[in-house]
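[1] below are the sequence and a predicted model; questions follow.
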Amino acid sequence: MTLILTASDLAVLADMQATIAAVELAFGDITRGTAHQPAPTSLHLPGSDARFVPMTALADEQQLASVKLLADIPANRGAGLPTQRSTILLASQITGETLAILDGRVPTRVRTAAASAVASRHLGRPDSRVLGLVGAGALAVAHVEAMLAVLPIEEVVVWSRSTTTTDGFREKVLRHGLSVTVVGSPGEVFETADVVCTLTPATEPVVHGRWFRDGQHINAVGSRPRPDHREIDTEGMVRSRIFVDSRATAAEKSGDLLIPVAEGALSLADVQGELGEVVAGRIPGRISDADITLFNSVGIGMLDLAIGRLLYDGAIEQGLGLRVDLSR
C-alpha cells in the first residue's frame, strides 16, 4: 500500500528539531558513503523557461530510495500560481515498494531551514546572537525556528521589499520572545547580524560582499537552482570561505558560484568542501573567529529522503494520510 500525504497532513507532522538531526546525519552519510547523492539533471526545452529537476537519493540508514520532481515555472507568477511545485516519492530500498507520495512544499521548506541550521552550527560562531534575514516569507519564519535550535539567538534583523510581508513575519516570530527589527535595506541586515540567511528568489545580486563583516556566516539559500540566477555578488563569494551541499549540484545549478567562476574571479577548486565533509570531521569548517563563511545551499535529494522518512513514520504512527493500492 502507498500512503498519500497532503500538505495539510505534513504541516501537522513537521518537527524542526527532529529534521535538523536527520539532515545532519544525512550530510554526514553522504561523505561516509552510506548514502548515494547523484549529480543532478535539469530538464528543459528551448521553447520554454520552465525547468523540471528530478532530485534523487539512496540511503542505507533510512532504507529508502527517493525522488523529488521539482517544477520551476517562472511564468506561473503571471497566472497567480506558485512558481515552484514539487512531489516526493519514497520507495523501500529493500523491496522497491512505493511507500509514500508526498506534496513537496512543507518538506522542502522545513528541510531547507534545517540545512541552514546544520551549516550555521558547524560554520558559524557558537556565540552568534543576532540573526539577519534578507527576505521575510514562510522560509524566513522556518529559519528562525531552525536557528533557535542550534544557536543562542536573541535578536532578528529582517528586510523585505514588502511591509505586508515583514508585518506578517513579525507576528509569526514574536511568540519566540525575540527582539525583531525591520530595516530599510539588505545592507543594514549585515551591519549587526552574526548569521545572515538570504532567502529571496533573486535573479541578480541583492547582497553585496562589501557589506560582509569579519566573523559572519552567510547561508545563501534563496535563488532558483539555475546557473544564471544569484543573490550574492562576485565580491561576496570571493571574500568568503565557501562550502556547498554537493559539489556536483553546485557545479550544475548554482549561479552564485558559477557566475564568478565564468568571470574568472573564482574556480570550482576554491570551494572549501561539502558540508557533509565538515559534519563527518573530514575537513575543518570555521578556522578562526574572523572567518567569513558561506554555505551555498542549492538543495539535494538526500535531504528530501531524510525528512521523508520522518514524515512517513510519523504519519503511520498517527494514522494520517490516504492509503492507495497502486497495483490494482
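    Nice, thanks for sending it over.
[2] from here on, contacts and neighbour counts on C-alpha atoms
    OK.
[3] what's the spacing between Gly33 and Arg226?
    27 Å (CA to CA, to the nearest Å).
[4] in which helix or strand would I find Lys68?
    Secondary structure from DSSP states H and E places Lys68 in strand 64-72.
[5] what does that strand contact?
    Under the criterion CA atoms under 8 Å, 6 or more residues apart in numbering, residues 50-59, 83-94, 104, 301-302, 304-305, 309 lie in contact with strand 64-72.
[6] elements contacting the helix or strand following it?
    Downstream of strand 64-72, the next assigned helix or strand under DSSP H and E is strand 84-92. Contacts defined by 3 or more CA pairs under 8 Å, 6 or more residues apart in numbering; DSSP states H and E place strand 84-92 against strand 64-72, strand 98-103, helix 301-318.
[7] then this one, side by side with the first:
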Amino acid sequence: MLILSSSDLQNMLNMSEVIEAVSTGLEEYSASRTNTPLRTILPVTKSGGNAIFMPASAEEVGCLGMKYVSTFPNNRKIGKKVINGVVLFMDIETGEPVALLEASYLTVMRTGALSGAATKYLARPDSKVLSMIGTGEQALGQLQAILAVRDIEKVQINNRSKQKALEFAAHIERLFPVSVSVYENADEAIDGADIIVTSTSSNTPVFTSGAAPGVHINAIGSYQPTMRELPTCVISQAQKIVVESRDATVKEAGDLQIPIQEGKFSADRIHAELGEIISNRAAGRENESEVTIFKSVGFAAADIVVAKYFYEKALKEGIGQHVELGSAWSLDTIEA
C-alpha cells in the first residue's frame, strides 16, 4: 500500500489538474454512473466533534474508496488541527487497498476545486474582486482554485477573529499577486465583490445584505440541516442555485432546508447539478446580471477521483512510502 502524507500531496498539487479531476467526478455523478451514499455522521458529544464516513465508487473511471474525516472544533484549544482524516483508495478490479492518503489537505483542495469548477461556469469572466468570509482551513484552497480560473486582483476578507483575518491576509499577500483588505463587518466585506466565498461553520447567516446583480457565491462551509451561511433573502433572490447533488443538498444543507421550511424556497427551484452544467446538459451563467449560487456539501465521488489523481501522480513521480500490510495466507497456513 502506498502512504501519502499531506506534504506529499502538497508537493504534487496542480490546482488546475485537481479541478479537472473533480469535474470528472461531478459529471460521473450527475450521469448516474457512481454509487455515492449519503455520508454517515457520528457525533462525538463529549468532545464536541463529528466523525464522518463517506464511501463511493465510480466504476467507469476506475475509482473505489472511502473517506473518513473528523471535525473537532475544540482542537484549537489544545493546538491541534480541527480537520483530520484519511482516504482509503482501492483497486477497482480486485478491491485491494492500494493507497492511504492524508485527507484533511485532500479535503481542503477537493473543496477548493469544487468551487473552482463552479466559478469557471457560473462567475462572470471579468470578475476581479473576491470576498472571503471565513479564514479557516478551507480558505486557502478556495483562493487557490478561484485564482486558477479567474484573474482576481483584489481580495476582501472578513473573519470573526480580526487577528486571524490579518494573519491570513499577510499570508496570501506573500503567496499571490493580489491586494488584500480586511473588514470587521461582513456586509462591508462583500460590498463590490464579483465573487463571494463563505467557508465557516456558522449556524446563522454570516452576512445580512442582499446580493448585488451579477454576483456569484460559493457557499461551502455548512453541511448539516442546522448550519447555514446565507440569508434567506439571498437564496430567494438568486436566479440560479447549483449543487453537487440534489438529494444530498436538500437533505443536508441548512442553507436550503431553512428557507424551504420558511416557505421562501422550494427544491424544484434548484437550477442544476454542477455535473449537468459541465456536461452541457444545463446552462451555466447566461447573462451579466444573474445572481448565481453554488451550494456545496461535499460528496465522496469527488474525494475518490482526487485520490486517484494523487495516487497515479505519486506512482509516476516516485512519491510516498510503500507499506506491506501482510502476505497472502489461507486457513491452511494457520497452525492448530
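    Looks like it arrived, so ask away. Only a predicted model underlies this, so the values are computations on that prediction, with no experimental measurement involved.
[8] endpoints of stretch 256-273 of structure 1, how far apart?
    16 Å.
[9] gap between that stretch and the chain center?
    Using CA atoms, centre = their mean, to the nearest Å, the mean C-alpha position of stretch 256-273 of structure 1 is found 20 Å from that of the whole chain.
[10] can you list contacts of it?
    Applying CA under 8 Å, 6+ apart, the set of residues contacting stretch 256-273 of structure 1 is 227-234, 237-238, 241-244, 247, 250-251, 283, 296.
[11] tell me which residues of it come out buried.
    Asp256, Leu257, Leu258, Ile259, Pro260, Val261, Leu266, Val271, Gln272, Gly273 (16 or more other CA atoms under 10 Å).
[12] reformat those as JSON lines; add distance to Asp29 of structure 1 and secondary structure.
    Converted to JSON lines, the buried residues of stretch 256-273 of structure 1 look like this (distance: CA to CA, whole Å; DSSP: H, G, I helix; E, B strand; the rest coil):
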{"residue": "Asp256", "distance to Asp29 of structure 1": "26", "secondary structure": "helix"}
{"residue": "Leu257", "distance to Asp29 of structure 1": "24", "secondary structure": "helix"}
{"residue": "Leu258", "distance to Asp29 of structure 1": "26", "secondary structure": "helix"}
{"residue": "Ile259", "distance to Asp29 of structure 1": "30", "secondary structure": "helix"}
{"residue": "Pro260", "distance to Asp29 of structure 1": "30", "secondary structure": "helix"}
{"residue": "Val261", "distance to Asp29 of structure 1": "29", "secondary structure": "helix"}
{"residue": "Leu266", "distance to Asp29 of structure 1": "28", "secondary structure": "coil"}
{"residue": "Val271", "distance to Asp29 of structure 1": "20", "secondary structure": "coil"}
{"residue": "Gln272", "distance to Asp29 of structure 1": "19", "secondary structure": "coil"}
{"residue": "Gly273", "distance to Asp29 of structure 1": "15", "secondary structure": "strand"}
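[13] identify the farthest-apart pair in these.
    Pairwise distances across the buried residues of stretch 256-273 of structure 1 peak at 18.5 Å for Ile259 and Gly273 (criterion: CA to CA).
[14] show the contacting residues for Ala193 of structure 2.
    Counted by CA under 8 Å, 6+ apart, Ala193 of structure 2 has contacts Lys128, Val129, Leu130, Ser131, Gln156, Val215.
[15] host element of the fourth one?
    Here Ser131 of structure 2 is covered by strand 129-133, with elements defined by DSSP H and E.
[16] wait, Trp126 of structure 1 touches Ala119, no?
    Actually, residue 126 of structure 1 is Pro rather than Trp. No - using CA atoms under 8 Å, Pro126 of structure 1 makes no contact with Ala119, being 11.7 Å away.
[17] show me which of those two is the more surrounded one.
    Taking other CA atoms under 10 Å, Pro126 of structure 1 and Ala119 do not tie; Ala119 has more neighbours (29 against 14).
[18] so which residues make contact with the helix or strand containing that one?
    Using DSSP H and E, Ala119 of structure 1 maps to helix 105-123. Helix 105-123 of structure 1 has contacts (CA under 8 Å, 6+ apart) with 7, 10-11, 14, 16, 19-20, 23-24, 85-86, 138-139, 142-143, 146-147, 149-151, 195, 197, 217, 219, 221, 275, 278-279, 285-286, 293, 295, 297, 299, 303-304, 307-308.
[19] among these, the buried ones, what's the PyMOL command?
    PyMOL command restricting these to the buried ones, with burial defined by 16+ other CA under 10 Å:
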select buried, resi 10+14+16+19+20+23+24+86+139+142+143+146+147+149+150+151+195+197+217+219+221+275+278+279+285+286+293+295+297+299+303+304+307+308
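[20] in helices only, show me the contacts of helix 105-123 of structure 1.
    7, 10-11, 16, 19-20, 23-24, 138-139, 142-143, 146-147, 275, 278-279, 303-304, 307-308 (DSSP state H).
[21] and His44 of structure 1, how far from Leu89 of structure 1?
    21 Å.
[22] of these two, which one has the most company?
    It is Leu89, of His44 of structure 1 and Leu89, that has more neighbours when counted by other CA under 10 Å, with 23 against 12.
[23] not counting sequence-adjacent ones, nearest residue to that one?
    Ile101 (4.6 Å; CA to CA, 6 or more residues apart in numbering).
[24] ok so Ser57 of structure 2 is a strand residue?
    Yes - counting by DSSP: H, G, I helix; E, B strand; the rest coil, Ser57 of structure 2 is located in a strand.
[25] ok, it - contacts?
    Taking CA under 8 Å, 6+ apart as the test, what Ser57 of structure 2 contacts is Thr34, Asn35, Thr36, Cys63, Leu64, Gly65, Ala301, Ile304.
[26] okay, Gly33 and Arg226 of structure 1: which has more neighbours?
    Under the criterion of other CA under 10 Å, the comparison of Gly33 of structure 1 against Arg226 puts Arg226 first, with 19 against 11.
[27] counterpart of that one in structure 2?
    Matched to structure 2 by TM-score structural alignment, Arg226 of structure 1 sits across from Gln224.
[28] so how far is stretch 242-249 of structure 2 from its chain's centroid?
    13 Å.
[29] now do the end-to-end distance for that stretch.
    End residues of stretch 242-249 of structure 2 are separated by 10 Å (CA to CA).
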